[in-house]
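> Mind looking at a prediction? Sequence and model below.
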Amino acid sequence: MQKWVDYCLTKPGTSLTYPFGVEVQVFKVGTKMFALMPSDVPASNISLKCDPMRAASLREQYAEIQPGYHLNKKHWNTVQLHGDLTDEEIRMLIDHSYELVFKGLTKAEKTEIAR
């Protein structure tokens, strides 16, 4: 969905790339991925990085949250965008992914983004 593309792009230092081809939109902060979405309109899901303990808990709580599709299933969740999750819950998951990845950037990358 376009609103999630737009929301991801509001994050400081974010770029939209297509390293896996035009069918997958990849959102990066600095040089690292924090979100992936199919380029289909409307997109049906978004894959997001997640703390491993939180990822397991979320999968137990919500049918819309599954282990990351074609990603490290310990660190990534794929979230269905057409389900019972509210927009606020999806925003919180995107924020968590962004913050987790931003924390892992080098000091130089963080400084460049903070400008």
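Nice, thanks for sending it over.

> From here on, just use CA atoms for contacts and neighbour counts.
OK.

> Show residues contacting stretch 90-103.
7-8, 11, 29-30, 32-35, 48-51, 110 (Cα atoms under 8 Å, 6 or more residues apart in numbering).

> got another, please set it beside the one above:
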Amino acid sequence: MEGVTEKTPFGKFARRYDSILVFYILDHMFCFIDIDDFTSVTVKSTPDEVEKIRQNHSSVSSPLNQSLRHWIQLNLNGDITDSEIYALVRRSYDIVKAKYSKGIRRKK
């Protein structure tokens, strides 16, 4: 995805978070994963979409230290297909990019 950067920013808060890899677009996070674990991915979404995903899939959980309304943790070995996970990661990217692209256009 165009313009994506990645960092491991949470290790400065606690060493146990050194392995959380965060993906950014326009300096705002849209996805993260524990690279020592690889059992789930956390993505941003809308409150309505989060509710729909929760209703349709049992392999979702609440993300750590994130807004439950706007973030959802997708368990990779559950009932969500790989193609659905890829689509949700892309949707997360699109949500964040659209939101923060508006601010860049206003500054110009």
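Right, received. Where do you want to start? Note that this is a predicted model, so its numbers are computed, not measured.

> thinking again about what came up before, please convert the buried members of the contacts of stretch 90-103 of the first structure into ChimeraX selection syntax.
Those of the contacts of stretch 90-103 of the first structure that count as buried under 16 or more other Cα atoms under 10 Å are selected in ChimeraX with:
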select :8,11,29,30,32,33,34,35,48,49,50,110
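
> Which one of the contacts of stretch 90-103 of the first structure is nearest to T86 of the first structure?
Within the set of the contacts of stretch 90-103 of the first structure, Y7 lies nearest T86 of the first structure; the separation is 14.5 Å, counting by Cα to Cα.

> Contacts only, for the closest one.
By Cα under 8 Å, 6+ apart, the neighbours of Y7 of the first structure are R91.

> Give the equivalent position in the first structure for D94 of the second structure.
Using TM-score structural alignment, the equivalent of D94 of the second structure in the first structure is E99.

> pretty sure that match is in a helix, no?
Yes. Under DSSP: H, G, I helix; E, B strand; the rest coil, E99 of the first structure falls within a helix.

> what's around it, how many residues?
Counted with other Cα atoms under 10 Å, residues neighbouring E99 of the first structure total 16.

> for H57 of the second structure, same thing?
A count of nearby residues for H57 of the second structure, using other Cα under 10 Å, gives 14.

> Now it: closest residue in space that isn't a chain neighbour?
D79 (6.2 Å; Cα to Cα, 6 or more residues apart in numbering).

> Give the helix, strand or coil label for the aligned residue in the second structure for L71 of the first structure.
Matched to the second structure by TM-score structural alignment, L71 of the first structure sits across from Q66. Here Q66 of the second structure is recorded as coil under three-state DSSP.

> Next: I33 of the second structure.
Using three-state DSSP, the three-state assignment for I33 of the second structure comes out as strand.

> what lines up against it once you look at the first structure?
Residue correspondence to the first structure (TM-score structural alignment): I33 of the second structure is matched to M37.

> Could you measure from the spatially most central residue of the second structure over to K102 of the second structure?
Nearest residue to the geometric centre of the second structure (Cα atoms, centre = their mean): V43, 2.1 Å. V43 of the second structure sits 21 Å away from K102 of the second structure, taking Cα to Cα, to the nearest Å as the criterion.
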